[in-house]
Structure formats: structure tokens, C-alpha cells
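Undergrad: sequence first, then the predicted structure, then my questions.
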Amino acid sequence: VKITQDDVVDRQTVLHIELEDDDMDPYLDRAYQRVVQRVNVPGFRKGKAPRRIVEQYFGRESMLNEILDSMLPELTNQAIDEKDLDAVGLPSIEMRELDPFQFSATVPLRPEVDLGGYSEIRIDKNQPKIEDDAIDSRIEQLRLSVATWEPTERPVEIGDMITAQIKGTVGKKTILDESDAVYLVNEEIGRPFPGFSEKLVGMEADKSSQFDLSIPEDFADPDLASQDASFEVTIKDIKARVLPEIDDAFAKGIGEGYETLNDLKEEVQKSIETEAEEESTRTHRESIVGALMETAKVEMPALLLQHEAEHMVEEQERIVSQANMNMDDYLVSLGKTREEF
């Protein structure tokens, strides 16, 4: 096996690998073992034809293609070991020729890191800060989490939950058509469009209402951004959120063994203090890393960054797929292209 190496540039190097006929023999034999079990060679029982006959019948290049997936990484690893390279990540392999057998492998090398004057970095840790109303705010969150929804006869208000039949159009194009759609009337959610919830306020059950809505220019779907939409809405039912009184019964209803409201507040305070301390520690560490990055010099192979970026995209696609979403639709919701992502 003939191995030559290019100069190291930006923590990457290229290995050029060429095999002589004698070097090819064990790999051709491995390919023969695969191929002979499935090809029918006239005059021989399946699996019994000699390698020379199979190679003539099947073709040398076709036999090699049978084992390239294992042969190339194997030879690349051998070349890396022979050249004693401090490789990290997966090499990028490119086939040159099959006869003579030549290929090249771009090998990412371990990044070089110069920490600079890291020993001089001094960053004080800020003491955790807890807002005066932190406990009351957390109690209110718990209160909202155990609230019930009860039907009401009054018109829609912010904070209600409705079931409705909704049809939206832009010109002659239908952009929304839902029956028995359930919506939380909340100004901050912006679903299905910013400003939609505010238009629902004051509507009554079993009465059809119509309204127009201008879709913002920064809306995620560029085909709808800056368009004027018309909606026809029929409210089927309205439910109001019923919040429990903040008392001992409320504390017991949380289900964590609290006997009194004071017990609950004490535990909430401990939890808030722990969270504040953890946040202070995290911020302190991030500040140290940020200061270190300003003084450090890191030479990173481009191939390593490329592989990491591809891995992150694949992982995100997996998560999106588990949520029964299409990646392109997900990107539209973010207002980004694949290249920007």
C-alpha cells in the first residue's frame, strides 16, 4: 500500500492511498465470498464457482463495489495509524480510480487550543437576586395549573376557552377552515394569527360573527404576510377559568403533602432560592467561558464543524419528525430557509 500525505492546513490533512495488485487480493477474495453465494454461473452450482471465473463473469469493478463500504474506512484507518495522525471525527473519503485502485481521505486533526492568559481571568459571582413578589407569582402559577373550566353564558373575554367553527379567507383562497376548534383566548399566544384573540372578545355563543384582520408583514408564512384576511366565526361554547381560593385547602389540593398554605409557601421559597442559586452559578460559568473564549485561540478543522452541523440538523429533523411535523413546514413556522437554519 502506497500512502502519501499532504501538508497540514487548518488542522486537516489529505492522505492519498494507492493499492498494488497484491494488496488487492485479500479484498477481492472478500468480495468473492459475498458474490459467489448469490450469482448463477453456468456450469457451476451456486456458491461453487472459482474466484477467477466469478471475477470474469461478474467483473472486477463490480466485485470491488461490493466491499467499498467497508474497504475504504478500513484502509483509511490503517493509513491514519501508519502516519501516526491525531485524528478526530470521521474522514471524508473520495474515490479516485478503481484501476489502479486510488482514493483520498481528508482527515480532521485534533483542534489546537491556546488558552492565552487564562490564569489572569477574574470574574466575581453575583449573589442570587429574588424578586419581592416571586413567591406570590409562583403560587399564582400553581393556582392557574389547578384551575377548572366551567361553561358560561356571557360573551367571550380574554382568558376564556372557546369551541368554534372558523373559516378564514384571503381573497378567494381559504387559509383556515376548522370545525370544533378549541382556542384559548389569549393576546400573547397569537394563534392562529396575531390579533385574532382580541377580535373574539365580545362574541356570543351560537351567533355567527365576521371580522377582518391584517396579517403582520413579519408573519412566519411569507405567502400570508402583509395580507388582509376575512374570518367567519361561530362560537359553539364558552368556558371561563375558575380559580381556587388561596388557602389551606388549596395547598392540600396541590398533592405534595402540604397541610397548610404556610407549608406550601415555605417549600416554594426554598425552590425559588435553589433555582436562583443555580441560575447564578450558570451565569457565572458562562461569563468565565465567554472571557476565556476572548483570550483563547482555537484552530478547528472545517470538516469537524461540518459533521457537527450535519449531526445537529439530523437530530432536529428527528425531533420534528417525532412531533409529526414536516421539516419544511417547521422551517416556515420559524421564518427560516434550510440554508439559514
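TA: Perfect, thanks for sending it.

Undergrad: drop to CA atoms for contacts and neighbour counts, all remaining ones
TA: Will do.

Undergrad: quick one: the strands in the stretch 201-341 of the chain, in order.
TA: When assigned using DSSP state E, counting those that start in this stretch, the strands of the stretch 201-341 of the chain occupy the ranges 208-214, 228-242, 297-299.

Undergrad: between the ones you listed, which gets nearest to residue 122?
TA: Closest to residue 122 of these, according to C-alpha to C-alpha: strand 297-299, at 18.8 Å.

Undergrad: just give me how far that closest one sits from the chain centre.
TA: Computed by C-alpha atoms, centre = their mean, to the nearest Å, the chain-centroid distance of strand 297-299 equals 27 Å.

Undergrad: also stretch 105-124?
TA: The answer for stretch 105-124 is 27 Å, by C-alpha atoms, centre = their mean.

Undergrad: can you give me the end-to-end distance of that stretch?
TA: 47 Å (C-alpha to C-alpha, to the nearest Å).

Undergrad: list the contacts of it.
TA: 11-16, 76, 85-94, 284, 287-288, 291-292, 295-304 (C-alpha atoms under 8 Å, 6 or more residues apart in numbering).

Undergrad: tell me, how many neighbours does the residue nearest to residue 10 when sequence neighbours are not counted end up with?
TA: Nearest residue to residue 10 in three dimensions, chain neighbours excluded: residue 301, at 5.8 Å (C-alpha to C-alpha, 6 or more residues apart in numbering). Other residues within reach of residue 301 by the criterion other C-alpha atoms under 10 Å amount to 21.

Undergrad: hmm, residue 301 is touching residue 11, no?
TA: Yes. With contacts counted by C-alpha atoms under 8 Å, residue 301 reaches residue 11, the gap being 4.9 Å.

Undergrad: where exactly do the helices run in the chain?
TA: Secondary structure of the chain (DSSP state H): helices at 21-35, 51-58, 60-82, 134-145, 196-200, 248-253, 261-295, 302-322, 327-334.

Undergrad: of these, which stretch is the most buried?
TA: By mean neighbour count, with neighbours taken as mean count of other C-alpha atoms under 10 Å, helix 196-200 ranks first of these at a mean of 19.

Undergrad: so which residues make contact with that helix?
TA: Counting by C-alpha under 8 Å, 6+ apart, helix 196-200 makes contact with 156, 157, 158, 185, 186, 187, 190, 191, 211, 213, all of which sit outside it.

Undergrad: again, only this time at 7 Å
TA: The contact list for helix 196-200 (C-alpha atoms under 7 Å, 6 or more residues apart in numbering) reads 156, 185, 186, 187, 190.

Undergrad: quick one: buried ones out of those?
TA: In those, burial by neighbour count holds for 156, 185, 186, counting by 16 or more other C-alpha atoms under 10 Å.

Undergrad: in a markdown table: these, plus distance to residue 166.
TA: Converted to a markdown table, the buried ones among the contacts of helix 196-200 look like this (distance: C-alpha to C-alpha, whole Å):
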| residue | distance to residue 166 |
| --- | --- |
| 156 | 15 |
| 185 | 14 |
| 186 | 17 |
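
Undergrad: then this one, side by side with the first:
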Amino acid sequence: MADDNPVLAGEQAADDAHEHEHDHEPDVEQNPDEVLKERLRAGLLVETEDVGTLRKRLCITVPADVIQAERDREYSELYKEAPVPGFRKGRAPRKLVEKRFAGEVGEKVQTRIVTTAYSVAAEMRELKALGDPQFWARVGDGEQLLEFDKALPHLKLPDDGPMSFRCEIELWPRITLPELKGIRVERPKVEITEADVSEQIRRILSLRGEFTPVADGRVETDDMVIADLTIAVEGQPPHSAENAVLHARGQRIEGIPIENLGEALLGAAAGETRTIEADVPNEHPRSEWRGQRALFTIRIHEIKRFIAPPLDEPTLRSMGYENEAEMRETVRRFMEGDLNRTIRRAMHDQIRKHLLEKTQIDLPEDASRRHIDRAVIRRIIELRRDGVPQDEIDKHADELKAGVASEAINDMKLYFILDEITENLKISVSEEELNDQIALIARRYNRRFDRVRDELAAGDGLTALYLEIRDEKCLDRLLKDAEIVETAGPSQPESTPADAT
């Protein structure tokens, strides 16, 4: 009966053919990606050429038998599930499947061949790439160097014979590290005095203070003044503001710095008027005011003075302390912790400076240029957010780029240097260490751990945090082996009985 049914007859013939196809298959399945890599290692042709500082061009040729083996593997996988009209899944003749899915299989094989061949070529030539490669592709009448996803449609997988393609990569910098043990690091001898603790407690109490109206008094330094304000610039309409809040100290009013404002207001009473002049900066947002003299007229309505709560029993208990001695001890402990962290950061900076001065390192030209460009753009955005006029930014563009370039290059060098050292010293960051720091951030900002982690993961936050932890561990290791030289710290005023109250 099967001979009378052409569909069944075709399926039977296909079955017979596939049975013979699998006669020589190995009993134990190997990882197909590893099989491809082994075939490429055995037959891949690779030529390299220097095309810039730490940049190489790779000319790669993939043997025809490797390409055919990948085609066969793809069709074998596809045959099991390929829908072909008139045949059940897995029953269609091999040639019919090849004809129907040639384009799809070709794209898959080409993608796998190119990416794996590049990876194996870099491995064979012991090239440590910095970032992804770019591929030469013929577009129109010429050739262009493109990212992989844009180049792939222009790379052609031949029906017969080998496949050749060219790509370019930036190489990881060549680094010659200095001796890492015995780096000279200065540690200033600084202690927390009773006067320091008293001043910190004054700051803590000031956070609980408030401005209180002064009934019949006169303005003292740092008082708050509620006043009507008029700014007059010659040839321009006056600018006025009612009930403006000022302070009896140097400050900026409408973008104009007035260093001696406190002196001008000192001793004034409510109802009085004081005047003061100041120069308008050349970068002021209002171009018609720039470079001119401004007259400020201040009519005082009300004076307020900041009053901090006394360090008495109710205040101490509201802050969770039994007595003043307990508060002083707690404050001292936190100050000593902050001081040690500050000294540690300064010692880390000395090690960074030493590494930059003593390490021999070349940077890839294109990577350096891209890093500098990104740093300049970030700095320009910061200036715009601070309200600096665009013409002022343009005026100092060259100075800005020079300053940012130097800083960006040093940052980039340090990244590679510390990466090399952490690899040599086998320093790593565990998931637990990363989560501990995320938990610390969450506590400080009173946020949930999972939300902080999700926000960090959404950008480059987790990578930045990982690198920060890694670098600190690396610098701590170098600090452990450093030659620590204790130096005199900044001079401290002698404590007096009054300081300790």
C-alpha cells in the first residue's frame, strides 16, 4: 500500500536516508560550540597587522570543511522540527529542507562562524582585546569598518570554499608595574580633641535650632533679615523683590556676589534702609547687566536670630543619651571613625599617585580619545546644569578640554593599572561584599535593599560599585605592604575648660 501513496513513499525513503546518515554519529554527544572551536583551532588561518598604537588588524580564513560541518549540524537540528508541507515533522527529504531553509541556515551559520572564528583567532595569537572588534565590510562601492551587527549583513558566507574576513581590535594596554611592596606613604598624626568634640556637638545642636524673631534688637552677624529688595543697574529697569530672605554675611543675590553684605547690614534695625554696591560678573545670566555696577537697596522689615537648644537633660534625652558624657563619647567615636576614613583615603591617593608616576603604560589611541570626549561632554553638561552661560563655556573650551583630558587619561590609566594589580594579587569581590555595600546605601537613604539594587542594575551602577570595592581592596592590600611614615598633623589649638563645655 505504501507504494501507492506518494507522500508515504517519500517519507519512507526519507526515513531510510536518515537512518544511514546517523550510522557514523558518535555515541557520546559533544558540546557543539566546543567542537566548532576545536575544528577552527586545527585549520584556521590568521594573519595580523599593526594599524596603530595597541590596535591590530586580523585577516581570518575559515576552512571550507568547517563551514560545511556547521551547515550539516544546523540542518540536522532543523530537520527534526522543520515544517514542510506534505510531510510530518522530521520526515521531509534533506534536500527539500535545505532548499526551503537555506537563507535562515546561512545567516545562523555565518553569525556563529564569524564570532567563533574571531574568538579563536584572538586566542591563537594571544591577543587580549579591549572591547568588541570592528569588521571590514563592502558597502556600496567601498569598504567600511563597522560594528558586528551592522557589518554582518555585508559579510557573505560562500556556497563553496573557505570564508575570509578582516576585523580590527584595540588591545589591552601593555603594563610594566613597579615594585608594589614598600611604597612610601605618609600618615599624618591627628587626634580628636575635646575642642573638636565640643564644636561637633554645637553643629549637632544647630540642626535642632530655629530662627526666632528679634523684637527690638539690631542685626548681628549671621542673622536672617526679611526685607524689600531693589537692584538698580544703570540704563536698565530696576529689579524688585518683596519680603526677600537675606542673611547678614557674604552671599550671592540674583547671581551677584556681595562679600561685605554682613558689614552693610550690621547694626541695622527693623524699618531702616541700607544700600550697598557690587560688580555684576561677566558670566551673569542677564547679558545686559554683565560687567556693570549694581546698587542694592534693602528696606528691613524683620530680624530673626538662630537659637540652638541648650545641652540640657531634655535635649539629651530627646537625642537618646542619658547624659552629656555619653553623648561626648559617642560623638568622639564617630569623629574618630570619620577621621580614620579620611586619612585612609589620603593614603590611598598617595598610592595612586605613586602608581601613575612609576608604572609604564601605553593606552590605545581610539579608546583614549573616546574616554576624553565622554569626560568633556560630562563636564559641559555639569556646567550647563550649574547655569554657566554657553558663550562662557565656549570661551574657555580649550582650557576645559585640556584640564579634563589630563584628568580623564589619569583615570583611565589607573583603571588598567589597578585591574592588572588585582589580577596579579588574585583580589576579587564576592556577591556578599557587593550586597553589604548595597545594604549600607539603602540604610543611609532609608530605602529598601531590592529597590536600590534594581536602580543600580538598571544602569552601570553595579559595575561602578564593584570596581570601587575592588579598587579599595587592592589599595588596602598595597597599604598593608607599604612603608608608613608618620608625619605631624595640622596644629591643634590647646584645649581649655571652656572648650570642653
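TA: The structure has been received and is ready for your questions. Given the structure is predicted, the values throughout are model-derived calculations rather than measurements.

Undergrad: superposing both, give me the TM-score.
TA: Once superposed, the chains reach a TM-score of 0.64 (TM-score structural alignment, normalised by the length of the first structure), with 273 aligned residues with a C-alpha RMSD of 4.1 Å.

Undergrad: related to what we said a few turns ago, quick one, which of the strands of the stretch 201-341 of the first structure is packed in tightest?
TA: strand 228-242 (a mean of 19).

Undergrad: what's the mean distance for that one versus the second structure?
TA: Once the two models are superposed, strand 228-242 of the first structure sits on average 1.7 Å from its counterpart in the second structure (mean C-alpha distance after the TM-score superposition for the first structure).

Undergrad: and that strand, what does it pack against?
TA: strand 148-151, strand 161-170, strand 208-214 (3 or more C-alpha pairs under 7 Å, 6 or more residues apart in numbering; DSSP states H and E).

Undergrad: residue range for it in the second structure?
TA: Residues 293-307 of the second structure are matched to strand 228-242 of the first structure when aligned by TM-score structural alignment.

Undergrad: off-centre distance for the matching stretch?
TA: That offset, for stretch 293-307 of the second structure, works out to 44 Å (C-alpha atoms, centre = their mean).

Undergrad: same check, this time on stretch 319-328 of the first structure
TA: For stretch 319-328 of the first structure, the distance to the chain centre is 10 Å (C-alpha atoms, centre = their mean).

Undergrad: could you work out the end-to-end span of it for me?
TA: 13 Å.

Undergrad: again with stretch 32-52 of the first structure
TA: Stretch 32-52 of the first structure: ends 9 Å apart by C-alpha to C-alpha.

Undergrad: what does stretch 132-146 of the second structure give?
TA: 11 Å.

Undergrad: mind listing what's buried along it?
TA: Buried residues in stretch 132-146 of the second structure (16+ other C-alpha under 10 Å): 133, 134, 135, 136, 137, 138, 145, 146.

Undergrad: picking up where we left off before, want to throw the helices and strands packed on strand 228-242 of the first structure into JSON lines with distance to residue 266 of the first structure?
TA: Shown next, in JSON lines, are these (distance: least, C-alpha to C-alpha, whole Å):
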{"stretch": "strand 148-151", "distance to residue 266 of the first structure": "25"}
{"stretch": "strand 161-170", "distance to residue 266 of the first structure": "33"}
{"stretch": "strand 208-214", "distance to residue 266 of the first structure": "47"}
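
Undergrad: who wins for proximity to residue 271 of the first structure among the ones you listed?
TA: With C-alpha to C-alpha as the measure, strand 148-151 is the member of those nearest residue 271 of the first structure (25.5 Å).

Undergrad: matching residues in the second structure for that closest one?
TA: Matched against the second structure by TM-score structural alignment, strand 148-151 of the first structure falls on residues 210-213.

Undergrad: now do that stretch: everything it contacts.
TA: 303, 304, 305, 306, 307, 308.

Undergrad: I'd say the third one and residue 224 touch.
TA: I take that to be residue 305 of the second structure. Yes. Assessed by C-alpha atoms under 7 Å, residue 305 of the second structure is found in contact with residue 224 at 6.2 Å.

Undergrad: got a list of what residue 136 of the second structure touches?
TA: Contacts of residue 136 of the second structure (C-alpha under 7 Å, 6+ apart): 143, 144, 145, 146, 166, 167.

Undergrad: pull up the gap between it and residue 149 of the second structure, please.
TA: Taken as C-alpha to C-alpha, the span from residue 136 of the second structure to residue 149 of the second structure is 12 Å.

Undergrad: before we move on, what about residue 221 of the second structure?
TA: For residue 221 of the second structure relative to residue 149 of the second structure (C-alpha to C-alpha), the value is 66 Å.

Undergrad: okay, those two: which has more neighbours?
TA: Each of residue 221 of the second structure and residue 149 has its neighbours counted (other C-alpha under 10 Å); residue 221 has more, 14 against 11.

Undergrad: give me the neighbour count for the nearest residue to residue 240 of the first structure once chain neighbours are set aside.
TA: Using C-alpha to C-alpha, 6+ apart and skipping the chain neighbours, the partner closest in space to residue 240 of the first structure is residue 160 (4.9 Å). By the criterion of other C-alpha under 10 Å, residue 160 of the first structure has 21 neighbours.

Undergrad: again with the one 4 residues further on
TA: When counting by other C-alpha under 10 Å, one arrives at 21 neighbours for residue 164 of the first structure.

Undergrad: same deal with residue 128 of the first structure?
TA: 14.

Undergrad: that one contacts residue 276, doesn't it?
TA: Yes. If you go by C-alpha under 7 Å, residue 128 of the first structure and residue 276 touch, sitting 5.4 Å apart.

Undergrad: tell me the buried residues in stretch 51-67 of the second structure?
TA: So stretch 51-67 of the second structure, judged by 16+ other C-alpha under 10 Å, has buried residues 54, 55, 56, 57, 58, 59, 60, 61, 62, 63, 66, 67.

Undergrad: give the aligned range of the helix or strand hosting residue 487 of the second structure in the first structure.
TA: Assignment of secondary structure by DSSP states H and E places residue 487 of the second structure within strand 483-488. Strand 483-488 of the second structure lines up with nothing in the first structure when matched by TM-score structural alignment.

Undergrad: contacts for that strand?
TA: 182, 183, 184, 185, 186, 187, 188, 189.

Undergrad: mind checking which of those residues are buried?
TA: Using 16+ other C-alpha under 10 Å, the buried members of the contacts of strand 483-488 of the second structure are 183, 184, 185, 186, 187.
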